[in-house]
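>>> please find the sequence and the predicted model below.
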Amino acid sequence: MQPSNPSTTTELPRTSSATRSLLLQLAAGAALGLVVLYGVAFAESPLMHNAAHDVRHITVKPCH
């Protein structure tokens, strides 16, 4: 009988409910941020549109 080597097992580590909750909150926050940014970028208000446009320039993302 061969000794079991824990480094060769394929079992994934279990995540706690706190970790799952944190990941869910981070994903929800990222999704909300993208929705807000997308909504502001195509807003009719020149003030909101220009603010989003300036953020794109600051983060070195193409916008033209």
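In hand now; what should we look at?
>>> hey, let's count contacts and neighbours off CA atoms from now on
Fine.
>>> and residue 15, which of the three is it?
The local conformation at residue 15, judged by DSSP: H, G, I helix; E, B strand; the rest coil, is coil.
>>> next up, a second structure to put side by side with the first:
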Amino acid sequence: MSNLIARRLEGDAVREASDLWPSILAALFGVFILYGVGFASPLTIHDAAHDSRHAFTFPCH
């Protein structure tokens, strides 16, 4: 019986660890959008990122 409980706890730990990846990827994507695209050369992309940064009170220049 204790072996079954241990397996369940290990399964829950793996599930919790795998639930963390979408959050990490979303955060990295957000950083890319706010900072990476803001320095892009096409004016439309830059202006969209620039306005988004100002909307969230991020400094940009």
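Thanks, I have it. In this text the structure is predicted, and so the values were computed from the model without any measurement.
>>> now the TM-score, please.
Aligned and superposed, the two chains score 0.65 in TM-score terms (TM-score structural alignment, normalised by the length of the second structure); 51 aligned residues with a C-alpha RMSD of 1.9 Å.
>>> trace residue 44 of the second structure over to the first structure, please.
Mapped onto the first structure by TM-score structural alignment, residue 44 of the second structure lines up with residue 47.
>>> number of nearby residues for that match?
11 (other C-alpha atoms under 10 Å).
>>> check the one 10 residues further on too.
Other residues near residue 57 of the first structure number 11, with proximity taken as other C-alpha under 10 Å.
>>> looking at the second structure, name the residue matched to residue 57 of the first structure.
Residue 57 of the first structure maps onto residue 54 in the second structure, by TM-score structural alignment.
>>> can you tell me the SS state at the closest residue to that match other than its chain neighbours?
Here the nearest residue to residue 54 of the second structure in space, its sequence neighbours aside, is residue 60; by C-alpha to C-alpha, 6 or more residues apart in numbering that works out to 7.8 Å. Judged by three-state DSSP, the three-state class of residue 60 of the second structure is coil.
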